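[1] The sequence isn't on hand, but the structure is:
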């Protein structure tokens, strides 16, 4: 479809799909926000207890589990693994920042 198509020229079916995609994108953002709120609490708990920011064994189990779920759902498991690894890397970075923040507060 040409880039200069006006909204009035967009087929109703395409518009409906786009509306659904917009709703799903919004839901994904809300779900990710909730996930990161929870992992932030995990980060504080780990830092308070002196636990490492990363748990490689758990991460491996999660990737295996989520690849299987992706396959069952008709989603490319390679994409699912990349997505999960991206999120986990961000979570680990947050956990490291939390640990640094708490150790700096204790050192004052």
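    Perfect, thanks for sending it. Bear in mind the structure is a predicted one, so any value in this text is a computation, not a measurement.

[2] drop to CA atoms for contacts and neighbour counts, all remaining ones
    Noted.

[3] what about the residue nearest the centre of the chain, which helix or strand?
    Nearest to the mean C-alpha position of the chain, by C-alpha atoms, centre = their mean, lies residue 87 at 4.4 Å. According to DSSP states H and E, residue 87 maps onto helix 77-107.

[4] next up, a second structure to put side by side with the first:
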């Protein structure tokens, strides 16, 4: 966990932000690989890309984690909304469009 109170200079802050950005990008790349596999599994199992119950469960979980870590849950929800929509669109390239509950 980052202790921002120990940052003394703007240069230090920027260096830490850049390092965190690199970690975030690496984790997003990992998530994208998993979503690619999920699309294959959904195709095999005859499932749609958009599963509304799962979307809501993920958003709810993310908001709860945000609260627990002191992050604004509205920010977390907005970020995950965009990410989820992007990944659903990627899955739809494999599966086609269509909803399933």
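    Now that the structure is in, tell me what you want to look at. This one's a predicted model, so the numbers in the text were calculated from it and none came from an experiment.

[5] Next one: the residue nearest to the centre of the first structure from residue 76 of the first structure, what distance?
    Note on residue 87 of the first structure: its distance to residue 76 of the first structure, by C-alpha to C-alpha, to the nearest Å, is 17 Å.

[6] Beyond the longest helix anywhere in the first structure, next helix or strand please.
    Criterion DSSP state H: the longest helix present in the first structure is helix 12-49. Downstream of helix 12-49 of the first structure, the first helix or strand assigned by DSSP H and E is helix 56-73.

[7] sorry, back to before: angle of the helix holding residue 87 of the first structure against helix 12-49?
    Relative orientation of helix 77-107 of the first structure versus helix 12-49 (axes from the mean of the first three to the mean of the last three C-alpha atoms, to 10 degrees): 40 degrees.

[8] What is helix 77-107 of the first structure packed up against?
    Here helix 77-107 of the first structure touches helix 12-49, helix 56-73, going by 3 or more C-alpha pairs under 8 Å, 6 or more residues apart in numbering; DSSP states H and E.
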